[in-house]
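[1] Sequence and computational prediction follow.
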Amino acid sequence: MKRNVLFSRCDGPGLEHLRLFEQNGEIIADSLLIAIEEDTAFRAHYTIRCDATWYVRAVSLELLDHPARQLHLLADGTGQWHTANGTPLPSLSGCIDVDITVTPFTNTLPIRRLHLMPGQATEITVVYFSLPELQFQPVRQRYTCLSTSARGNMYKYEGLESGFTAELQTDHDGLILDYPDLWRRVWSERDEER
């Protein structure tokens, strides 16, 4: 797998350039974001490393504005997290996936990992990262596979604490095509849907 994708915000200025590739048995998402959240413009870089079965093993976030701020967390793939220097993070126990507030890509992680069939639903707990605050907390979510087709798949996303729901259209790699009113894919290096 090697994908090069651009997403554009629908609800205001914002752009993401995502590179998704496999290397040495890992799936790596490397991305640059330019966005505005609550009247604050910011630039950010993130890297998410997963094992070959889409279990998150490392997350790095960096705000590129002055002064630059960084965050690096590691996971064992079974729901245990710690900082880069080895400090355990028991508040994140049980979190397998991550959700970064200003990117549609992190929806791909549970979609690929869970392999849901139409009609199946699963509740998960994710590490939710808010930008530009660079803070994190556990959050409960539910994904339901609504349909699969030759052109792609539809999933229902539910934020169980927030009450937010959305129907997400993806391609066969689980990458978002349309996240209604928030993000839309505007270009892909390998885009069978166009």
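    The structure has been received and is ready for your questions.

[2] alpha carbons only for contacts and neighbour counts from here, please
    Noted.

[3] what sits up against stretch 82-99?
    By Cα atoms under 8 Å, 6 or more residues apart in numbering, the residues outside stretch 82-99 that reach it are 55-56, 72-75, 77-81, 106-107, 109-110, 124-129, 137-138.

[4] which residues are contacting the longest strand along the chain?
    Assignment by DSSP state E gives strand 135-149 as the longest strand of the chain. Under the criterion Cα under 8 Å, 6+ apart, residues 91-92, 95, 110-111, 116-130, 153-161 lie in contact with strand 135-149.

[5] next, the one to line up against it:
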Amino acid sequence: MKTLIWKGIAFQSLEYFNITENDKNLIVESKIIGFYEDKIYTVDYQLIIDLHWNIQEFVIESEVNTGKNKLTGKKLQNEWEINDVINPDFKEFPFIDISLTPFTNTLPINNLQLAENDSQEIKVIYIDVLNHLVKPVTQQYTKIDRNTYHYNNLQTDFKSDILVDENGLVVNYPGLFDKIAEM
């Protein structure tokens, strides 16, 4: 379907991203390499997403300053199995947000199908790869116009207007990410 490269501005990174579609799923495979706050890191992640942009499974393998970590998640109806254990903190959480990529913003952007000026709060499994944290957060998306969404993290008051392409993939996330190549 699409291959692209994002440049991480704040995270001093490059991400080589590939998304393909089969008859029932979207498959994402991506590689990130970067340097942030004295941490040299690589991240490989794979996602399985249904055709309605609902995340079904994820695998995130990372290495931060030579320390390796693997995180897996599988959606089982309304619950999440994280590293082979059902985590009740994430019951009925429809989305994930991986800290070092703009792609996970595409999941709610494409799934919610918001009309212009509409907004919605969502529950998200936030995955802070560099600090090995997984926690519940509440976010809000508002569709400003055809290609612009206002993002609001309701726990931290971080806000940003995200520019996306016709596929809902991030083109510019001010101060964080820019798409620099696409095929």
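    Received, thanks. As the structure is a computational prediction, the values presented were derived from the model and not from experiment.

[6] still on that earlier bit, for the contacts of strand 135-149 of structure 1, which ChimeraX command selects only the ones that are buried?
    In ChimeraX, this line selects whichever of those come out buried by 16 or more other Cα atoms under 10 Å:
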select :92,95,110,111,116,121,124,125,126,127,128,129,153,154,155,156,157,158
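
[7] Identify those among the contacts of strand 135-149 of structure 1 that sit within strands.
    121-130, 153-159.

[8] which position in structure 1 aligns with residue 95 of structure 2?
    In structure 1, the residue paired with residue 95 of structure 2 according to TM-score structural alignment is residue 97.

[9] neighbours around that match, how many?
    Neighbour count of residue 97 of structure 1, defined by other Cα atoms under 10 Å: 25.

[10] Residue 175 of structure 1 too?
    Neighbour tally, residue 175 of structure 1, other Cα under 10 Å: 24.

[11] With residue 101 of structure 2 instead?
    By other Cα under 10 Å, the residues close to residue 101 of structure 2 number 23.

[12] secondary structure class for residue 108 of structure 1?
    helix (DSSP: H, G, I helix; E, B strand; the rest coil).

[13] hang on, I meant residue 52 of structure 2
    Under three-state DSSP, residue 52 of structure 2 comes out as coil.

[14] right, and it touches residue 113 too?
    No. Counting by Cα atoms under 8 Å, residue 52 of structure 2 stays clear of residue 113, with 10.0 Å between them.

[15] Tell me which residues of stretch 88-106 of structure 2 come out buried.
    90-91, 93-106.

[16] what's the straight distance from one end of it to the other?
    Terminal residues of stretch 88-106 of structure 2 are spaced 25 Å apart (Cα to Cα, to the nearest Å).
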